[in-house]
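> Show me how the following folds:
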Amino acid sequence: MAAAEVGGAHGCPTLPLANGRSIPVLGLGTSHQGGYSHDAVVHALQKCGIRHIDTAKRYGCESLLQKAIEESGVKREELWITTKLWHSDYGYENTKKACLESCERLGVEYLDLYLIHWPDAHVPGKSNREVRAETWRAMEELYERGLCRSIGVSNFLISHLEQLKEDCVITPHVNQVEYHPFQRPQELVDYCRSRDIVFEGYCPLAKGEALTHPSIIQLAKKYGRTPAQICIRWSIQNGIVTIPKSTKAERIQENCKSMRSWGDSAGHSWYFLDEQTCSVGSVSRISCLDLVPEGGMALVYGLNCIRMNKGNSGVELSKEKHIPWTSLAYFIEVQAALTLDLAVGEVLRKEFLFCWWG
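Reported below is the predicted structural model:
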């Protein structure tokens, strides 16, 4: 069975949101102060298969993105577009107006994901909690109207999410927070997962600081990859939707190769399994021998692993186990993952990583 790679609407693995939609695990981030390049965005869409674009009103490039998307020729329905509400637009009426304005600048009729950019509001005479609640009620209305297919927050801590839970109806679908090897808020990640909030990470390269760290350089040499690819892959394999940003076409190309099959000097190969092939509906047509050689062993990483026992008439569901994601540095040691004997016919479902050897 072929491993999934970045490329096209169906090439990038996704994570399911609580509302049934699926968000690509790898996206292209943008920013202000020189953080946007028209040519780089067009290249990402046309040549790299990127379909997830992250922006914000604050960045000042929504209208520029409209031009890049039009030039790329990629259809709107193939794209996942995220933008964010800036704090100057917080409040019930302002939020609804700002959403429509962002849609107009982007040239779209709806947003795939709309985020409250920061928890702090700075509105005279009102507490931050009051403003967040009022703003979120507007977000809920935008969601119910279909103008926003998903809604979420950015830079929210557990205390902010707890207050929102008490004050509002719909749980955020996403929380976007800084995430990289030097900034790993595991308590917040665990909290979000316990409430079916997908955790999305920005600055996966730690604003470039991670690229010169000795441990990351060592891993890059071991796997024959670049430090940037190590950081991005590490983030994704921890179950984090990851949005590196770059204004250089060659860097975007490099980042996208983080998703491809890897191997190391010991002969271990790493794959993202194709979502469609490994979905529940098609699992009866999959044999373990599609994944690894007969008698091989596998280390399995992921949010969910479904064990399948292959019988004479096909594959039958045995049980489901939850397996914690393991840091890149501990792939071979496998401290928390599950070891399976795939000779008995194990088949694995959807969006996790595994390694095999004979």
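> contacts and neighbour counts: CA atoms only from here.
Noted.
> show me the contacts for Asp54.
27-30, 81-83, 243 (C-alpha atoms under 8 Å, 6 or more residues apart in numbering).
> Most neighbours of all these, which one?
Neighbour counts for the contacts of Asp54, by other C-alpha atoms under 10 Å, peak at Ile243, which reaches 27 neighbours.
> one step back: secondary structure and distance to Ser194 added to the contacts of Asp54, as TSV?
Output for the contacts of Asp54, formatted as TSV (DSSP: H, G, I helix; E, B strand; the rest coil; distance: C-alpha to C-alpha, whole Å):
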residue	secondary structure	distance to Ser194
Gly27	coil	24
Leu28	strand	27
Gly29	strand	26
Thr30	coil	29
Ile81	strand	25
Thr82	strand	23
Thr83	strand	25
Ile243	coil	22
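> this one as well, want them side by side:
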Amino acid sequence: MILNETFTLSNGVTIPKLGLGTWMVDDNKAAQAVRDAVKIGYRNIDTAEAYGNERGVGEGVRSSGVPRDELFVSTKLAAEIKDYDTAVAAINGSLETLDIGYIDLMLIHAPQPWAELHRADYSEGNRQAWRALEEAYQAGKIRAIGVSNFLEADVENILEYGSVVPQVNQIEVNPGNTPTELIAFCQAKNILVESYSPIAHGKILTNPEVATLANKYGVSVAQLCIRYTLQLNTVSLPKTANPEHQRTNADVDFVISDDDMVSLRDLHTGD
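As a prediction, the model looks like this:
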């Protein structure tokens, strides 16, 4: 069962292959979403400072009925934070807001502020933010550190100037939007890739080609897309607060053929 399967990060920390994404889940609904997911069997919960729901996620973890050390909780340093002092304050702020003792994984949310994503150079700012994460990691406040939405050059900047190699790069991956070269680059560096928005923010649910393939396997489009990202050897992070969707998202113990994996990779989405 996929909920029992894990990857091992480069530092030996294990991370469940399927996680619960909480983007767009209101803070006042996040605790129940986490409790529902944990009851179903999820052990990997992903949040971010920018989501505004760290408080609710932390409450859900504390009240889940499952020991803290059996859960893997990720959060992210806001993309706009590109200096050391602000990063240190934000890391401590997330620790305080979550109130779960420690963070399993913390990422730099993006290499540039969202309004400037991939259009401006914040190399020095990322190095400063990374130094703050490294110190929190070495102090035992965080069990693993990584990046998100980083392209190859952004990762190389951290590899060149940092003292800790990122353990994770969390990027958008779904059929028709598969950055194959970036995934291969990260995997060659022993950086685990996490796939967010495996269902393409819901847009792919009406794609007729994907629907045809899903019917072939007797599964839903969402299940096919989640399985696709898992078979790329990435962590899959579908987001939902709906317990029934959480349950069906985890029912992905089937295998997509090599030919169909290629078809999904090369899918024309019309975007």
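> Any idea what the TM-score is?
For this chain pair, the superposition-based TM-score is 0.88 by TM-score structural alignment, normalised by the length of structure 2; 257 aligned residues with a C-alpha RMSD of 2.2 Å.
> Now do the contacts for Gln229 of structure 1.
Taking C-alpha under 8 Å, 6+ apart as the test, what Gln229 of structure 1 contacts is 220, 254-255, 257-258.
> out of those, which is most surrounded?
Asn255 (25 neighbours).
> which one in structure 2 is aligned with Val169 of structure 1?
Using TM-score structural alignment, the equivalent of Val169 of structure 1 in structure 2 is Ser163.
> Tell me how many other residues crowd its match.
The number of residues near Ser163 of structure 2, taken as other C-alpha under 10 Å, comes to 11.
> in a helix, that's where it is, yeah?
No. Applying DSSP: H, G, I helix; E, B strand; the rest coil, one finds Ser163 of structure 2 to be coil, outside a helix.
> gap between it and Asp121 of structure 2?
Remark: distance between Ser163 of structure 2 and Asp121 of structure 2 (C-alpha to C-alpha, to the nearest Å) = 21 Å.
> separation between the spatially most central residue of structure 1 and His213 of structure 1?
By C-alpha atoms, centre = their mean, the mean C-alpha position of structure 1 lies nearest to Val241, the distance being 1.7 Å. When distances are taken as C-alpha to C-alpha, Val241 of structure 1 and His213 of structure 1 turn out to be 23 Å apart.
> try Glu140 of structure 1
The spacing between Glu140 of structure 1 and His213 of structure 1, counted by C-alpha to C-alpha, is 42 Å.
> Settle this for me: Val41 of structure 1 is touching Glu70, isn't it.
No. Taking contacts as C-alpha atoms under 8 Å, Val41 of structure 1 lies outside contact range of Glu70: 11.0 Å.
> These two: which is more packed in?
Neighbours were counted for Val41 of structure 1 and for Glu70 using other C-alpha under 10 Å; Val41 has more, 29 against 13.
> Specify the local secondary structure of that one.
Three-state call for Val41 of structure 1 (three-state DSSP): helix.
> which residues does it contact?
Val41 of structure 1 sits in contact with 65, 68-69, 247, 249, where contact means C-alpha under 8 Å, 6+ apart.
> Show me what it aligns to in structure 2.
Counting by TM-score structural alignment, Val41 of structure 1 corresponds to Val34 in structure 2.
> again with Ile116 of structure 1
Under the alignment defined by TM-score structural alignment, Ile116 of structure 1 corresponds to Ile108 in structure 2.
> From Ser64 of structure 2, how far off is that match?
Plainly put, Ile108 of structure 2 is 27 Å away from Ser64 of structure 2 if you go by C-alpha to C-alpha.
> And the two? Which one has more around it.
Neighbours were tallied for Ile108 of structure 2 and for Ser64 using other C-alpha under 10 Å; the higher tally belongs to Ile108 (28 against 19).
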